[in-house]
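how does the following fold in three dimensions:
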Amino acid sequence: MPGVSYPRSWRTVLILLALAAVAAGCATRPMGEGPRVEERGAGAEPPPLLRDDVPAADLAPISPLLRAQAEQWRGVPYRLGGNDRQGIDCSAFVQVTFQSRLGIQVPRTTDELARQGRRVGRDELRAGDLVFFKTGFRQRHVGIYMGGDRFLHASTSRGVMTSSLNNVYWRRHYWKARRLDLDERPSAVSLSDESR
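A predicted model of the protein is given here:
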């Protein structure tokens, strides 16, 4: 075809593919995939933010802090690279939560978070543990375990919310969990995020 430069168009395609791969790094589902099973249930009613039937054994001192964060940030939209209420991605939400609620600095990216603390089995999860998912070939997602098989995260399609680890989608993509040392956190971090 006259006027078409194949080397330039191949370069453009490669650049676009590289950008798409980088943009999908924190996606909760592979790009182009339709709504998850979790999001299209009968009645299209969103799942409850938190369950009231969390067993007492799953409650921890960090639980009220995570519940307050969930209530305060619920519905904030997902935005890749975002780190505020205008839009936030999954790893930034973890970073903001640990900083504002626990006074603990954690890394900004999912890959860095996946190397923090120590690995724990799914049957050993405690509130405050980080849960990780492999949602595509190079895509990773992170959330904060809350107890009762629920975790708090920034979903690409519904923003900040809680989800069940027993959901078909999340159970299939579950990768691992890491426990950070929370024993050194300040003992009195405000439940009301006054800085926001």
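
hey, let's count contacts and neighbours off CA atoms from now on
OK.

helices or strands next to the longest strand along the chain in the packing?
Using DSSP state E, we find that the single longest strand of the chain is strand 140-147. Counting contacts by 3 or more C-alpha pairs under 8 Å, 6 or more residues apart in numbering; DSSP states H and E, strand 140-147 is packed against helix 63-73, helix 90-102, helix 110-113, strand 130-134, strand 150-155.

ok, 6 Å please
strand 130-134, strand 150-155 (3 or more C-alpha pairs under 6 Å, 6 or more residues apart in numbering; DSSP states H and E).

here's the other one to compare against:
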Amino acid sequence: MIKGHLFRKIAVVGISAVIGFTSLSLGHAPKAEAAKVTTASKVISIGDNYLGVKYKLGAKSGISTAFDCSSFTQYVFKKAGISLPRTSAAQAKKGKAVSRKNLKKGDLVFFSTPSSGKRVGHVGIYAGNNKILHTYGKGGVKFTSLGNSYWNSHYLSAKRVL
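Have a look, this model is predicted:
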């Protein structure tokens, strides 16, 4: 009888600890907001695994041996369960517009390039702390400061797809 009582007490304490831990880890954020934060962090974490993978203009969808900017964002978001179109211009038509001052981790950020004129020619993922995760030119997939003179002057817009 004592063993049964002790077992029930341990089980109740264990379940309470799990419930309490879950409540503490989520804080007071609504479930939907907590899920967005988790998905955004997942997107950055997935992308981080490909740091240094070479850049190749026109890289094929679904491969991870080389990326161009939009095949990278498409690949990373797909791994996180979000479907995106193949090109940066098509990706710029998805989601909800976000002002630069309201960027959140996981937002897509769009830029012009010399070959695109004033239209979308490049996409990256806002990684927080004024950094973007993207691939372009030498060095392949990397984090770059959004304050970098080139990217700062070629910034066009951002979209939230999460």
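
and the helices and strands packed on strand 140-147 of structure 1, which is most packed in?
Highest mean neighbour count among those (mean count of other C-alpha atoms under 10 Å): strand 150-155, with a mean of 26.

and the next helix or strand along the chain from it, which stretch of structure 2?
Next helix or strand after strand 150-155 of structure 1 toward the C-terminus (DSSP states H and E): strand 159-164. Taken onto structure 2 by TM-score structural alignment, strand 159-164 of structure 1 occupies residues 140-145 there.

now do that stretch: everything it contacts.
Applying C-alpha atoms under 6 Å, 6 or more residues apart in numbering, the contact partners of stretch 140-145 of structure 2 are Leu51, Gly52, Val53, Lys54, Tyr55, Asn130, Lys131, Ile132, Leu133, His134, Thr135.

select the longest helix from structure 1.
Taking DSSP state H as the criterion, structure 1 has its longest helix at helix 6-23.

over in structure 2, find the residue span that helix aligns onto.
Using TM-score structural alignment, helix 6-23 of structure 1 pairs with nothing in structure 2.

again with stretch 104-124 of structure 1
Counting by TM-score structural alignment, stretch 104-124 of structure 1 corresponds to residues 82-102.

not counting its own residues, what contacts the matching stretch?
By C-alpha under 6 Å, 6+ apart, stretch 82-102 of structure 2 touches Ser70, Gln74, Val120, His122, Val123, Ala158, Lys159, Arg160, Val161.

dump those residues to a markdown table, plus distance to Ser145 of structure 2 and neighbour count.
As requested, those are arranged in a markdown table below (distance: C-alpha to C-alpha, whole Å; neighbours: other C-alpha atoms under 10 Å):
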| residue | distance to Ser145 of structure 2 | neighbour count |
| --- | --- | --- |
| Ser70 | 19 | 27 |
| Gln74 | 21 | 22 |
| Val120 | 19 | 23 |
| His122 | 15 | 25 |
| Val123 | 14 | 31 |
| Ala158 | 15 | 25 |
| Lys159 | 18 | 23 |
| Arg160 | 19 | 18 |
| Val161 | 21 | 18 |
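
perfect, that will be all.
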